[in-house]
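Peer 1: could you look at this predicted model? Sequence included:
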Amino acid sequence: MGYRVAVVGATGAVGRELLRILAERDFPVSEVAALASARSVGQEISFGDKKVLKIQNLETFDFKGWDVALFSPGASISAVHAPRAAAAGCIVIDNTSHFRMEPGIPLVVPEVNANALKQMKRNIVANPNCSTAQMVLALKPLHDLFTIKRVVVSTYQAVSGAGKDGMDELFTQSKGSFVGDPPTVAQFTKQIAFNVIPHIDRFMDDGSTKEEWKMAVETRKILDPDIKLIATCVRVPVFIGHSESINVEFEEPVDLAKARDALRNAEGVVLRDEREDGGYVTPIECVGEDATYVSRLRIDSTVPSGLAFWCVSDNLRKGAALNAVQIAEALIALDLIPNKH
C-alpha cells in the first residue's frame, strides 16, 4: 500500500534531489513517475539504489489517479501544468514562485506552520523560496519567545539556486581562470567565479530585487503578517549551501540563554555556537544535511532587544526538495491525501 507520486522537473537539480529524498526517507510510494519536457523523454534517472525510471513527457501525462505531484520545473511551466494536475485530483506541492502569494494556497514549512495545510482549497501547496525556508525555521522559536518586530538579513546564496546551468557556469569560469580563458557570462549578470554579485532575480521599482521582496512577503505569510523585513540577497561562488547573516529586533526583552535553549530544541534546527576557531557551520559542511544550522548567536546591542546570528542550510534539500517531501508527509499525517492505494 502506498501513494502514486509524480516528480515534475525530474532531470533538474531539485528534481533529482526530490527522487533521492523520497527514497532516503522511505516515503510510502506504490509508484513513481519522473516527468520532464519532451526533449528528455526516454532518458533514465535513478530512484533509490536499485530502481531506474524512464522520463515521461509532462505535456501529455495524465495526472488522474495520481495522489501527489512534486513540481520543480520553473514557474511558467508550473503555471500551466500544476492546475491541470490539481484539477485531476492530484495534490500539487510546487517548488516554484508562481503560487506562493496566491490566496487559498498555503505556503508551508512544516516545522513552522503545518496547520496551514488544513486551509488548502485548490489541491495546491506552495514551497517557499529556499532562503526564506531556512530563515523562518530559525526565526520561529525566537518569535514564539520574544515576538519579532524587525529582521535585517543579508544572504550569501549558492549558484545551485540558479539550477544546473548556474553550477556549470561557476565550474567553467573557475577552471578557465587557471588557464587564462576569458569568462563567459550567461547565467549571471557578472562573472561569478571569485566574485560576489548583489543581485538575484529582477529589479523592482523600489530598488529591491524580487528575491529580496520574496523573503519579506513570504516570511509574513508563513510566520506573522506584522514582521518587518529587509533583505540584501547576494550570489556567491559556492556550489551548494545558502548562508545568511540575520539581525532580529524583538518586542520583548531578549534573554540569550533562553534563545539558545529554544534554538537547541527547535525541530529542524541545529545550534552549533562555540566561541572558538571553527565553532560555527559553513555552507560546505551542510551539503547533504537536512538541518538548518545556527551559529554566531549573540546580542545585538544596537537596538533595545536584538539578536544576531549566522544560518546555513543545503538549499537543494531544506530549501527545496526536502521541504516538499516533508509537506507531503505532513499531508499524510493530517489525513489530507485521500487516494491511498
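Peer 2: Received the coordinates, thanks.

Peer 1: for the rest of this, base every contact and every neighbour count on C-alpha atoms.
Peer 2: Fine.

Peer 1: quick one: residues contacting residue 95.
Peer 2: 70-72, 126-129, 320-321, 324 (C-alpha atoms under 8 Å, 6 or more residues apart in numbering).

Peer 1: at 6 Å instead, please
Peer 2: Counting by C-alpha atoms under 6 Å, 6 or more residues apart in numbering, residue 95 makes contact with 71-72, 127.

Peer 1: ditto for residue 243
Peer 2: 155-156, 311-312.

Peer 1: looking at the residues you listed, which are in strands?
Peer 2: Within the contacts of residue 243, membership in strands is found for 155-156, 311-312, as judged by DSSP state E.

Peer 1: in addition, the following structure is provided for comparison:
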Amino acid sequence: MSKLYNVAVVGATGLVGQEFLRIAMQRGFPIKALRLLASSRSAGRRVTVGEWELEVEETTSKSFAGVDVAFFSATTEVSQQLIPAAVKAGAVVIDDSAAWRMEPDVPLVVPEVNADDLDGHKGITAIPNCPTTPLVVTLWPIHRINPVKRIIVDTYQSVSGHGGQAVQELSVQARAVLDGNSASAHVFPHQIAFNLLPQVDVFLGSGYTKEEWKVINETKKIMHEPEMAVS
C-alpha cells in the first residue's frame, strides 16, 4: 500500500486552490487527511472535495501541526509570513507565490525541465510564474539539442491570473457591453471585456514590468542559464 499524506491547502477557496483540489482528486493523490485553509473571510465555509465535506479554517502559524505536504496558493505576503512556520512544523511546502522563487536555496521547479533540482530541498519548493512554465517546457527540448542563446517573448495572459474577482469583472463587463451598456472597471484600471491591456504589473527602474522581470529571471534559474539573454 502506498503511503498516505496529511495535506493542507492554503488558499483553498481561490481559483488555484480549487484547481489543485480538483486535480488531486482526479489523479488520486494519496491523501490521508485534508485541511482546507484560507483567510478569515472564508473561514467557516463548507467545501466538498471528492468524498469529503470539509470546513475551511483560518490560516495561522499553528495550522500545520501534523501536516506532511502544504500547498500554498496565497499572496506573497502570506507565503513569506506562514511558510517558515509550516516548514518548522515538518511540512514540505509547495508555493506558487513569488515569495521564495529566487532564493538561492529554494528549488524553482517545472518537473518536465528540472525535476532533479528537488534533490536536497530544505522544505520549500517554488512554482514559477504562469507564463514561465509553458515557455521553459517549450524551450527545454530545443535547448538540450542546440543551446538557446537569446529569447524574445510576448505573453498574452488571461484575467484568471488576477483571481476570482477579475474573472467576475470580465463576465459582468461582457454582459454589459453585449447589452449595449457601458462597462465599469474596478479590478483592472480599464475595461477588460473585449479588450487587451498592454501591461501586467508595475514598471521597474529597468524599464521592464515586475511580470516581465519574473519571466526573465525565473527562466534563467530553471534552465540553469544565468547568462541567457531574455527580453
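Peer 2: Received it, and whenever you're ready, just let me know what you need. Since we're looking at a predicted model, the values are computed, not measured.

Peer 1: TM-score them against each other, please.
Peer 2: Comparison of the two superposed chains (TM-score structural alignment, normalised by the length of the second structure) gives a TM-score of 0.95, and 228 aligned residues with a C-alpha RMSD of 1.2 Å.

Peer 1: follow-up on the earlier one: show me which of the contacts of residue 243 of the first structure is closest to residue 44 of the first structure.
Peer 2: residue 312 (32.6 Å; C-alpha to C-alpha).

Peer 1: pretty sure that closest one sits against residue 296.
Peer 2: No - in this structure, residue 312 of the first structure is not within contact of residue 296 by C-alpha atoms under 6 Å, at 11.3 Å.

Peer 1: who has more neighbours out of these two?
Peer 2: Legend: neighbour count by other C-alpha atoms under 10 Å for residue 312 of the first structure and residue 296, higher for residue 312 (29 against 18).

Peer 1: could you find the closest non-adjacent residue to that one?
Peer 2: Residue nearest to residue 312 of the first structure in three dimensions, not counting chain neighbours: residue 243, with 4.4 Å by C-alpha to C-alpha, 6 or more residues apart in numbering.

Peer 1: that neighbour maps to what in the second structure?
Peer 2: Aligned against the second structure by TM-score structural alignment, residue 243 of the first structure finds no counterpart at all.

Peer 1: pretty sure residue 243 of the first structure belongs to a strand, no?
Peer 2: Yes - secondary structure assignment places residue 243 of the first structure in a strand (DSSP: H, G, I helix; E, B strand; the rest coil).

Peer 1: quick one, helices of the second structure?
Peer 2: In the second structure, the helices defined using DSSP state H lie at 15-26, 76-88, 111-114, 132-145, 164-178, 210-222.

Peer 1: could you give the residue range in the first structure aligned to the first one?
Peer 2: Here helix 15-26 of the second structure aligns to the first structure at residues 13-24, judged by TM-score structural alignment.

Peer 1: quick check, central residue of the second structure?
Peer 2: When C-alpha atoms, centre = their mean is applied to the second structure, the residue found nearest the centroid is residue 96 (3.3 Å).

Peer 1: measure that one to residue 102 of the second structure for me?
Peer 2: 12 Å (C-alpha to C-alpha, to the nearest Å).

Peer 1: what's the answer for residue 154 of the second structure, then?
Peer 2: 22 Å.

Peer 1: what about these two, which has more around it?
Peer 2: Ranked by neighbour count (other C-alpha under 10 Å), residue 154 of the second structure and residue 102 place residue 102 first, with 16 against 9.

Peer 1: in space, what's closest to residue 35 of the second structure - neighbours in sequence excluded?
Peer 2: residue 8 (4.5 Å).

Peer 1: for burial, what's the neighbour tally of that neighbour?
Peer 2: 25.

Peer 1: residue contacts, it?
Peer 2: Contacts of residue 8 of the second structure by C-alpha under 6 Å, 6+ apart are 34-36, 70.

Peer 1: ok, residue 39 of the second structure next?
Peer 2: residue 58.

Peer 1: which of the contacts of residue 95 of the first structure fall in strands?
Peer 2: Using DSSP E, these in strands are residue 71.

Peer 1: quick one on the thing from earlier: now the ones in strands among the contacts of residue 243 of the first structure: which count as buried?
Peer 2: Buried members of these, scored by 16 or more other C-alpha atoms under 10 Å, are 155-156, 311-312.

Peer 1: now, among these, which is nearest to residue 215 of the first structure?
Peer 2: residue 155 (10.3 Å).

Peer 1: skipping adjacent residues, who's closest to residue 38 of the second structure in space?
Peer 2: residue 11 is the one closest to residue 38 of the second structure (C-alpha to C-alpha, 6+ apart), at 4.7 Å.

Peer 1: cool, residue 30 of the first structure as well?
Peer 2: residue 2 (4.5 Å).

Peer 1: how near is that neighbour to residue 332 of the first structure?
Peer 2: 11 Å.

Peer 1: next one: residue 137 of the first structure
Peer 2: 21 Å.

Peer 1: these two: which has the busier surroundings?
Peer 2: Between residue 137 of the first structure and residue 332, counted using other C-alpha under 10 Å, the more crowded position is residue 137 (25 against 15).

Peer 1: one step back: can you list the buried ones among the ones in strands among the contacts of residue 243 of the first structure in JSON lines and add distance to residue 197 of the first structure?
Peer 2: Listed next are these as JSON lines, based on distance: C-alpha to C-alpha, whole Å:
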{"residue": "155", "distance to residue 197 of the first structure": "11"}
{"residue": "156", "distance to residue 197 of the first structure": "9"}
{"residue": "311", "distance to residue 197 of the first structure": "19"}
{"residue": "312", "distance to residue 197 of the first structure": "19"}
